[in-house]
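> Need coordinates for the following:
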Amino acid sequence: MIEQEASADLRTLRIDRPAARNALTTDGLRALEAAVEKATEPVLLLEGTGPAFCAGADLDEVAGLDADGAAAFAKRGQRVARALERYPGVVVAGIDGAARGGGLELALACDVRVATPRSTFGEPGVTFGLFGAWGGTVRLPRVLGEGDALEFALSGRVVDAAEARRMGLVSRIVDEPRRVAEEIAGNATDALEVLKRRLRDDRDRESQERLEAEAFAELVVAHADDVAARRE
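The predicted structure is shown next:
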């Protein structure tokens, strides 16, 4: 269900279940989590096969769950989202087609989200009595702000790539998301890791600034020759 290909700097993780619009079962979530945890490349690219990025949870499986099973399923999805968010390198969501429910929530856990012009986004669970539970209620307001997050989630509406860009769901609309991942992978690995840690840090401002200065000093020493070359 999870296809992989890798170079020295970039590993692609591809959800490969196009007949089900790449909806994820428990086994699929387990496989995706394992793939993220085993990866070591500076950049990960998460994408889907076929006309959808990821439709989220497999509703055929969800429909048969009792309360305990549903809670376990939600926690499994949350674990995958945390694995993406905590990956030491940069994680790029390359969204081509539909990102719905849990699929959108996995994208929210990535560091960079880029979409093709044909991509669409939605949290449709509210229209049939559910909501995404893979960390979306935590991450969506952080990305969109509380007002837009509430309206988007409570309406259950679907937005196109242009609207997603305006809202801040994605940072770029491109024809080939992989090229953005390759562009990022071309940068210094240690600088990428430090920048991610600093930008993701949610501690108090004074602590963040102190750690930022320390990290900057370490990089200046590590890349002294490169910095000097830029001056010439």
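
> CA atoms for contacts and neighbours, from now on please.
Noted.

> Next, count neighbours for residue 67.
8 (other CA atoms under 10 Å).

> let's see this one next to it:
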Amino acid sequence: MIQTDADGRIRRITIDRPDARNALTWEGLDALEEAVESATEPVVTLEGAGPAFCAGADLDVVADLDRDEAEAFARRGQQVARAIEESPSVVVAVIDGAARGGGLELALACDVRVATPAATFGEPGVTFGLFGAWGGTARLPRVLGEGDALEFALSGRVVGAEEALRMGLVSRIEDEPQSVAAAIAENAADALTVLKRRIRDDGERTIQERREARAFGDLVAAHADDLDAVLE
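Below is the predicted model:
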């Protein structure tokens, strides 16, 4: 269900269940988390096989869960999203086709989201009495702002790539979205990790600034020779 391969400084993780629009089961979530946590490359891409990115939770699985099992399944998806968010690698969501529910929420956990013109986005669970519960209610307002997040989630509507770009759901639309990951991977791996951690730091502002200054000092010391080369 989860395929991985490496190409130099990029680890490619593919949700490979196209017959189910790459919907995730318990086993799929386990495999995805393992793939993310085992990556050692500075950049990881997350993508889906076939015509969809990820439809989120497999509804055939959800339909058989009791109340406590459903809560545990939501928590499992949240853990996987946190693994993506906390990975030392820069994780780039390569979104081609449908990103729905939990699939959209996994994309929100990524550091960069790049869409193809064919990408579409939605939280349609509200139309049949559910909602994605893999961290989306926390991350969506951070990305869109509270008002737009509420309208988008409560309406259950689907938006295309151009509207997703205007909303801020994605940062780029590219015919070849892997090129964005390749450009990021050209940069220094330690600087990428530090920048990701500092930008994602949600601590109190003065603590953030102290951590930022400390990290900058570490990088200057580590790259003294590189700086000399730039100045020559």
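
> TM-score of the superposed pair?
Scored against TM-score structural alignment, normalised by the length of structure 1, the superposed chains reach a TM-score of 0.98; 232 aligned residues with a CA RMSD of 0.9 Å.

> Just the strands from structure 1, written as ranges.
For structure 1, strands defined by DSSP state E occupy the ranges 2-6, 10-15, 43-48, 52-54, 90-95, 98-100, 112-115, 120-122, 158-160, 172-173.

> Relative to residue 134 of structure 1, which of those strands is closest?
Comparison of the strands of structure 1 against residue 134 of structure 1 by CA to CA identifies strand 98-100 as nearest, at 11.9 Å.

> gap between residue 26 of structure 1 and residue 112 of structure 1?
25 Å (CA to CA, to the nearest Å).

> cool, residue 198 of structure 1 as well?
From residue 198 of structure 1 to residue 112 of structure 1 the distance is 15 Å (CA to CA).

> where do the helices sit along structure 2?
With DSSP state H, the ranges of helices along structure 2 come out as 26-38, 59-62, 67-86, 102-109, 136-144, 146-155, 161-167, 178-185, 189-200, 205-222, 224-231.

> Single out the most deeply packed of those.
Mean neighbour count (mean count of other CA atoms under 10 Å) peaks for helix 102-109 among the helices of structure 2, with a mean of 27.

> Can you tell me, leaving aside adjacent residues, what's nearest to the spatially most central residue of structure 2?
With distances taken as CA atoms, centre = their mean, residue 110 lies nearest the centre of structure 2, 2.1 Å away. Sequence neighbours aside, residue 91 is the residue nearest to residue 110 of structure 2 in space, at 5.2 Å (criterion: CA to CA, 6 or more residues apart in numbering).

> Let me see the contact set for that neighbour.
43-46, 84-85, 110-112 (CA atoms under 8 Å, 6 or more residues apart in numbering).

> swap in residue 8 of structure 2?
Here residue 8 of structure 2 is in contact with residue 41 (CA under 8 Å, 6+ apart).

> Could you report the distance from it to residue 43 of structure 2?
10 Å.

> what number of residues lie near residue 49 of structure 1?
19.

> surely it meets residue 17?
Yes: with contact defined as CA atoms under 8 Å, residue 49 of structure 1 and residue 17 form a contacting pair (6.8 Å).

> Map residue 79 of structure 1 across to structure 2 for me.
Using TM-score structural alignment, the partner of residue 79 of structure 1 in structure 2 is residue 79.

> Distance check, residue 90 of structure 1 against residue 156 of structure 1.
30 Å.

> Tell me which of those two has more neighbours.
The neighbour count for residue 90 of structure 1 versus residue 156, taken as other CA under 10 Å, is higher for residue 90 (25 against 18).

> for the aligned residue in structure 2 for that one, what are its contacts?
Using TM-score structural alignment as the criterion, residue 90 of structure 1 maps onto residue 90 of structure 2. Listed by CA under 8 Å, 6+ apart, the contact partners of residue 90 of structure 2 are 42-44, 110-112, 192-193, 196.

> Thanks a lot, catch you later.
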